[in-house]
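# Return a 3D structure for these sequence lines:
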Amino acid sequence: MGDMAAATRTAVRADVRSASAAGRGDDLRARAEEALRLAGVDPGAATPLASHVAEQARLARDWATVCVAERAAGVAAMQQSRLDVAVERLRAAVAAGRRAGEPTRTGEARMSLAGALLLTGHPGRSLREIDQACAELSGLAAARARVQRAAILQDMGRLDAALDDLRHALRVIRRAGDAQWATRALSNRGLLLVSRRELVAARRDLTEAAALCEAHGLAVAGALVEHNLAWVDAQAGDVPSALDHLDRTTVLFEALGLPLGSVLTDHAELLLSVRLVDEARELAEAAVAANTRDGRERHLPESRLLLSTVALVQSDLDAALDAALTARREFVHLQRREWATLADFASLQALTAADRPVTSARCRRVADALEHAGWIVPALEARLLAGRVEMSAGRTTAARRDFARAGRARHTGPADARARAWLGEALLREAEGRRPAALSALRAGLRVLEDHRATMGATELRAHVSTHRGEIAGTGLRMALEARDPRSALGWSEWTKATATLRRDARPSSDPVLAQLLADLRSTTESIGEDREAGQPTGTLVARQVALERRIRDHCRHASGGDATVRPPTVEALAGLLGDHALVAYLEVAGHMHAVTVVDGRPRLHHLGPAERIRHSVERASFALRRMARGDARPASVEAAGALLAQSCAAIGADVLAPLATAVGDRPLVVVPVGWLQSVPWSALPECADRPVSVSPSATHWHAAASRPASTGGRRAVVAGPGLDGALAEARDIASLHPTAALLVGEDATADAVSRAMDGAALVHVAGHGRLRADNPQFSALMLTDGPFTVYDLERIATAPRHVVLAACETATTAVVAGGEIMGLSAALLAGGTATLVAPVMAIPDIATASLMASYHRELVGGHPPASALRRAQSRTASADPAAAAVAASFVQVGYGGPEN
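Next up is the predicted model:
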């Protein structure tokens, strides 16, 4: 498309030169009409032609042609966001039309001027101009003016009047066969219908508009329709489809030279909806900058308002309040009352988050205004806030009225709105003393969100969208703790932990686009390493790496979902698989730690104390382990680190395990930690000295892993990555313990070979470099001969290996996103179906790892199940030097660690 536009511009410039040579003998009126046609499809080509024709027509005192040419120049300037120029040229067009005594030409120029005035933030003047245009025009021209007036009325919040204009205008435009204006009318009506939540009708209008653009070569209009289709899908909650439309929109806008501010804003809003907050902040700031640079005053406050919301989610409360107040002033200046109300709500949220006083009356006023404007989800939030303010003041009757109003929307609208409405209904029922009914409402809200999440194919999107369920699940957990109900507490706590990865639909290995992108990423990463070693600059290659990662991420986000999420198991289901093991699930609520134990089918609830005290001990233990594992520290430093580790582990054990001693005794443990407890060196705790420990991100994960049948193929593989002195020897030693194992080392340890070896294997051991990417956990990787083997590579394996050992740094560590979901290498393996994973929670020296790993595999060959095998191997290594002892303590067994079922 960009090449076609360039060719058109070249041809037009040649035409301009020939026009200069031919002088007044040319048909100026035809050239003016051509410039006007080009203004909407190729503004860069239209501008020089329109300016030349206007100049020649003035010399000839042909004011009607001047009117058309100046209008063409003004429309082209609008397309290029040169709004001051657009207003100037369009005023000149109106003046020329009046001078020519042609009301039709004058009215058409007023139409364009009205659009420019709206974009510069003058809706009142814009409406006056378009009203005058409607009075001056008749027939098809009047219908076009009504389409323009509908857009202005829609922007001012007068939706019924806008819809009436569009209905009347479309009848005339369709009869006349005017494809360009039919496209504009359908696109505008589609947006209007979205605001009225009539999404099926909106998509029908936009699909018809897209077909007209395709049939008639309306490139600019087609790009705008593509953008609007993204908006419809976003409002319907179809995130993968919306992302797909936005990607195509960006390509089209860039090719046509159209301003990107509104596209950036919508993209940021969509990412925020699934809580990809850092990316959303980056795009929102870019949108503010783009709209400021392009002088798009009408769009600027929208991007600023979104920036306020993102900053609020990030707890940047000063930035959130400042952006909201600025956006409100700008909306008021533009006379956009409904949007000013939305900015009021943003200010209210920022004040509440900062613990600054707000009144229930103000919350209700904002909720009423939002409801009137069609902002469904914000209106529900404001209504819930009003109810909470009343509850905190002890005014339960007023609070119940607010909660009741919020609950009315629980059967209609987008998933967010229905879920928030169910939360309001739950709070109402709780206020009325109907606790079972309140819990039923919370479960209904969760079902809405889980059904919505199931439509998303990308693990990343499912993980982040889980944030929305946090408040609902947290409310249920609070009620369970107040009732001292361990069974209910365990069930609700599972909804605050990782479940998104349980239903990954593997992207098939036959996806050629993803395969090529991953191969390109490995090649680029390898080249970066080579250039760094040679002392060469790597800036260009790093930029390519970033671009490739973005393309891989976006490609995978477009995948659609599949079956619904696996539901948390009952206590009875867990007990049936636990046998003589004890399950310990940790909960964090309002700054305090609790635990639910399940032993012999009996659940018990335990209060453990302040979370901050335990967190501090965990951080100290992790620091001590890292210091001990370095191997190059001074003896005094190592001794101090050993003492700190012993002290910290004793404190952790006293807080999280000693209070459970009566319930769990000396049984093997299945531990379900909260996110920050995942780095605990469980084997180093005094209470775990002689017992196996399995760790799982959720009881649901453990139950799924324990339920998987044993692998029947028996294939094994041992892999050694590059760059580690001890990896090759470790791999060969371990392969010798498994005589049938495939050994992949050196040039054989490529991504394709490792993928094939892993597919359906009973056991895979990888010794090599591991890299945790906190900025983007999906690019956490194992380093192989041909480059990084990422989470995306793991997700392409059709059947995940049953038992995986990763002797690579931090590979048991996962990134925990809001909502309790996990992302990273271990999460990908668990998602694919790996039942057992053994890996470290910190960086480890390879030499100190080899003996532990060899001992572990000998125990496996000797018939011990994974958790017991790791415990026995760690016990043997504990008496070695401090570095080896620290490495041993850092390994954990994740998932199912019992005997093959």
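
# alpha carbons only for contacts and neighbour counts from here, please
Noted.

# all strands in the stretch 401-550 of the chain, in order from the N-terminus.
Using DSSP state E, counting those that start in this stretch, the stretch 401-550 of the chain contains no strands.

# all helices for it, in order.
415-431, 435-453, 459-465, 470-482, 486-494, 512-533, 539-557 (DSSP state H, counting those that start in this stretch).

# Could you say which one of those helices comes nearest to Thr565?
Proximity to Thr565 (C-alpha to C-alpha) singles out helix 435-453 among the helices of the stretch 401-550 of the chain, at 6.7 Å.

# rewinding a little: would you mind giving the helices of the stretch 401-550 of the chain as CSV with mean neighbour count and distance to Ala143 added?
Listed next are these as CSV, based on neighbours: other C-alpha atoms under 10 Å; distance: least, C-alpha to C-alpha, whole Å:
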stretch, mean neighbour count, distance to Ala143
helix 415-431, 26, 37
helix 435-453, 21, 41
helix 459-465, 26, 44
helix 470-482, 20, 49
helix 486-494, 23, 58
helix 512-533, 16, 46
helix 539-557, 16, 41
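
# Which one, of the ones you listed, ends up nearest to Leu28?
Among the helices of the stretch 401-550 of the chain, helix 539-557 sits nearest to Leu28 (C-alpha to C-alpha), with 47.8 Å.

# Report the buried residues of the helix or strand just after that closest one.
Counting by DSSP states H and E, the next helix or strand C-terminal to helix 539-557 is helix 571-578. Within helix 571-578, the residues that qualify as buried are 571, 574-575, 578, counting by 16 or more other C-alpha atoms under 10 Å.

# Which residues does helix 571-578 contact?
487, 598-603, 703, 706-707 (C-alpha atoms under 8 Å, 6 or more residues apart in numbering).

# now the other sequence, so there's something to compare against:
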Amino acid sequence: MSPLRDTTKAIYDCGLGKEAGIESSPAEALRLATVDPARARVLAVRAESAARRAGDRAAESVSQRALGVAAMQLRDLDGAVTHLRRSVAAARRAGSAQLVGEARMSLASALALRGLPARAFREIEAARRELDGVSAARALVQRSAILLEMGREDEALESLRPALPVLRRAGDAQWETRALSNRGLLHLARRSFAAAEQDLVAALRLCAEHNLELPRAYAEQNLGCVKAYRGEVPAALEHFDRAEEHYHRQGMRVGSLLVDRASLLLSVRLVDEARATAEAAVRAYESQKRMHLPEARLLLSTVALVQGDLATAESAAAQAAREFARLGRRNWVALARDARLQALARRHPERVTPGQVRRSAEALAQAGWTVQALAARVLAGRLSLERGRLAQARTDLALAGRARAAGPADSRARAWLAEAMLRRADGNRYGARRALAAGLRIVEEHQATLGATELRAHMSAHRGALARLGVRIALEDGDPHGVYAWSERGRAIATLLHPLRPPADPQLAGDLADLRATVTELEERRGGGQPATALLHRQITLERRIRDRWRTFTGSSGAATGPPPIAQLAAYLGEAALVEYVQLDDVLHAVTVAGGQARLHTLGPLTAVLHNLTHLPFALHRLADARTAPANAAAARLVLERAGRVFDDLLLRPLAPVVGDRPLVVVPTGALQSLPWSILPSCAGRPVTVTPSATLWFQSARRPAVDPAGSVVVVAGPGLPGARTEADAVAALYDAPLLLTNGAADAAHVTAAMRGATMAHVAAHGQPRSDNPQFSSLRLADGPYTVYDLEMLSEAPRHVVLAACDTGRSHVVGEEVLGLTSALLSQGTETLVAPVVPVPDGETAPLMQAYHARLRAGNSPAEALASAQEHSRAEGGLQLAAAAGFVCLGAGLRAGSSR
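Okay, the predicted model is just below:
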């Protein structure tokens, strides 16, 4: 979020009403212009026509002014300027200095919004000479808003001081609301958050008392910005949602709200959504010819930079700088030029010198952009370090480090990163590690305040640079304990935080039920070749409403538990070995813990693994399709075997002298999260459990073992060949299981049955969603059962088997994972067995039956799955394809487990 935002929502105009002596219809239109602009426009057109027929120039002036003010609210700025110039002309013909002043005051607003602040200021100064009393106070409020647009905050605040008492004494609620909203923006620009919130809450109270719908939207939006600056993301989202509802009722799509929302989404690193929202803001401003178009372009540049779209980042920033210069907004020019320099430094680092970045940092600081100046100082310091200029690097990084005690969480974390870099450059490696730990604590504590899992996961991007530097220092020191600890601090924190279980929310529950019904009907219509556009739009609307509502829930206080020491971890591993993979600069490393000792290994580049991972799904698809010709199936099997050998050669064979044939606890990184480990020759028949973090495995492994006599639920979803056969076979292995099939396999029954169950087995269609992993789902009788449904469980099942395609595949965000698996693990499920690739429908029953039979015989989950997969491998064909993709996730191995 930038210190000064699009303040156009504070610039709106109000009429004088009946006290000016104008007949009621024009006055009523003017009164409604900022409350209900569409209705006001209808009334004003009628009133203007009647006034011209009657030769009533005064009424004509007021009518034209109402049309102009309404046009401003509806974002028709060219029309607004035209109507307001006509209003001034009519007022002059009427011989009324008062009406001239009022019309010029409104014209000043339109010109400011139109990107002509100098002309706007001349108009408002001329208007003030025509007005007195309450009208003069209103002109002062208008003048303050224009000064705010021009970046003259001190003068803007001073302009409001004499205006507010006059407006209060006159009982002018609309203009008092506007003055309070503008003053709230000024306090926000000065980072006086308490004062800003006090003014905006007072403005909201006036809006509620006087039924001021549009001003209420402005105040809600501004209050959302205050919350965003404080790092209160759920509260900010809630205020933005309320503002959007008010705007929607007025038929308005407001560019400034898009900018604010995109900034907030970017702050929690929801970059894809932020990009789409920023682009929508640019389009909205381009169509409205508004002066805040360059702000939207600048935001788009920032988002593109985070995404790595450096060409767009550079071009958008350069264009924004030119547009700010034309508007005379010098402070913003400094910001846009720095954004271009940041993109250029990433795109063509040889063309950027530390001196250029240093001068940019100084310009930003002079313009009041303290957070951005900090980032520029860090960049200057990094460039100096890379080029061997240690003295200058120390100066830059020391200046950047001063901001570590105040400001937003991400800014303080970046300041601690600068401090760590400085200490490392000075040879103080211990001090560097302490600085990194301080920065991580700030981010983790902020992350814990977020309730929504996706927000927590995406916020992990702020930990990335801190944790990576910690890993780098530990690798330089050859310290396996340090590499393990810093790697753990950078991964799967969202899964480790206290799970969010939102309060009973009838609206949310109703929307989820409605979504299931909508998707079911949509699929039926598509299957029948019927049009389904309306249902698709409804699905999109419901998904957004559910997502936005969930994001407003707050999280717990306090950061996640830190990683356990190696000695504790080794005690719980017993005879098993742990392998934690760490990627740095495209090179893969591993920390092994076996026999009570930790060792560090450098494995090599990931290129071959990533290449073969792209071919793996195609080969498994072919093997899983009964219609595949024998020759093609044989070729696919060769691809599968070759990929397994490539993975094995990099990932496990170099570790063989240490881990031997021990059972494995594997902590993957990045793309390895979707690896089907059973296809590696070294994993054939070996118990392997995969976990997002060693810390999560350790926490689960310490819990009492699952009671084999506990409650068991088996679910057969619709439309999956063999699901009922599989469910019957699995249920037959247990005493008194609850079997849910046909209509009973719906969301309500499944939720009730899974709550606190010892074992839950679901044979159903699975649908992973990369666009929004929280809508990844299992197909039940009444529609998709999403991650959101799972997160509403008051108590998760202890052991879950998902015999559904791709349900074990997670969406990776940095070192965080999102999807069905992470939802269950974060809610307390200890062990999860699921496929990370497509599996053939109807062919998993033998594998699942063998798995459960071995569990009943006393094997651990990892042992049971490895043994069942080994048997299926011998069968070949579809049985091989069905077995290959399944992975045991979570605490599938416990202390004392053996092969």
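
# and of the helices of the stretch 401-550 of the first structure, who's closest to Arg61 of the first structure?
Minimum separation from Arg61 of the first structure across those (C-alpha to C-alpha) falls at helix 539-557, 54.7 Å.

# what about that closest one, how far off from the second structure?
Compared with the second structure after fitting, helix 539-557 of the first structure deviates on average by 1.5 Å (mean C-alpha distance after the TM-score superposition for the first structure).

# Read off where that helix ends up in the second structure.
Matched against the second structure by TM-score structural alignment, helix 539-557 of the first structure falls on residues 533-551.

# mind giving me JSON lines with the helices of the stretch 401-550 of the first structure and columns for distance to Leu782 of the first structure?
Shown next, in JSON lines, are the helices of the stretch 401-550 of the first structure (distance: least, C-alpha to C-alpha, whole Å):
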{"stretch": "helix 415-431", "distance to Leu782 of the first structure": "37"}
{"stretch": "helix 435-453", "distance to Leu782 of the first structure": "29"}
{"stretch": "helix 459-465", "distance to Leu782 of the first structure": "19"}
{"stretch": "helix 470-482", "distance to Leu782 of the first structure": "32"}
{"stretch": "helix 486-494", "distance to Leu782 of the first structure": "30"}
{"stretch": "helix 512-533", "distance to Leu782 of the first structure": "11"}
{"stretch": "helix 539-557", "distance to Leu782 of the first structure": "16"}
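
# out of those helices, nearest to His738 of the first structure?
helix 512-533 (30.0 Å).

# With adjacent residues omitted, what lies nearest to the equivalent of Glu444 of the second structure over in the first structure?
Superposed on the first structure with TM-score structural alignment, Glu444 of the second structure falls opposite Glu450. What sits nearest to Glu450 of the first structure in space, not counting adjacent residues and going by C-alpha to C-alpha, 6 or more residues apart in numbering, is Thr565, at 6.7 Å.

# can you count the residues close to that neighbour?
17 (other C-alpha atoms under 10 Å).

# Now do the contacts for it.
Contacts of Thr565 of the first structure by C-alpha under 8 Å, 6+ apart are 450-451, 454, 499-500, 502-503.

# Can you name the two of those that sit furthest apart?
Most distant of those, by C-alpha to C-alpha, are Asp451 and Leu502, 14.2 Å apart.

# Compare the helices of the stretch 401-550 of the first structure and report which one is nearest to Gly721 of the first structure.
helix 512-533 (13.3 Å).

# Mean distance of that closest one to its aligned residues in the second structure, please.
Compared with the second structure after the fit, helix 512-533 of the first structure shows a mean deviation of 1.7 Å (mean C-alpha distance after the TM-score superposition for the first structure).

# which helices and strands does that helix pack with?
Taking 3 or more C-alpha pairs under 8 Å, 6 or more residues apart in numbering; DSSP states H and E as contact, the helices and strands that helix 512-533 of the first structure lies on are helix 539-557, strand 787-790.

# export those to JSON lines and tack on distance to Ala151 of the first structure?
Formatted as JSON lines, these follow (distance: least, C-alpha to C-alpha, whole Å):
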{"stretch": "helix 539-557", "distance to Ala151 of the first structure": "33"}
{"stretch": "strand 787-790", "distance to Ala151 of the first structure": "47"}
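
# For Arg383 of the first structure, which of those is the nearest?
helix 539-557 (33.4 Å).

# what does that closest one rub up against?
With C-alpha under 8 Å, 6+ apart, helix 539-557 of the first structure has contacts from 240, 243, 457-458, 460-461, 514, 517-518, 520-521, 524-525, 527-528, 779.
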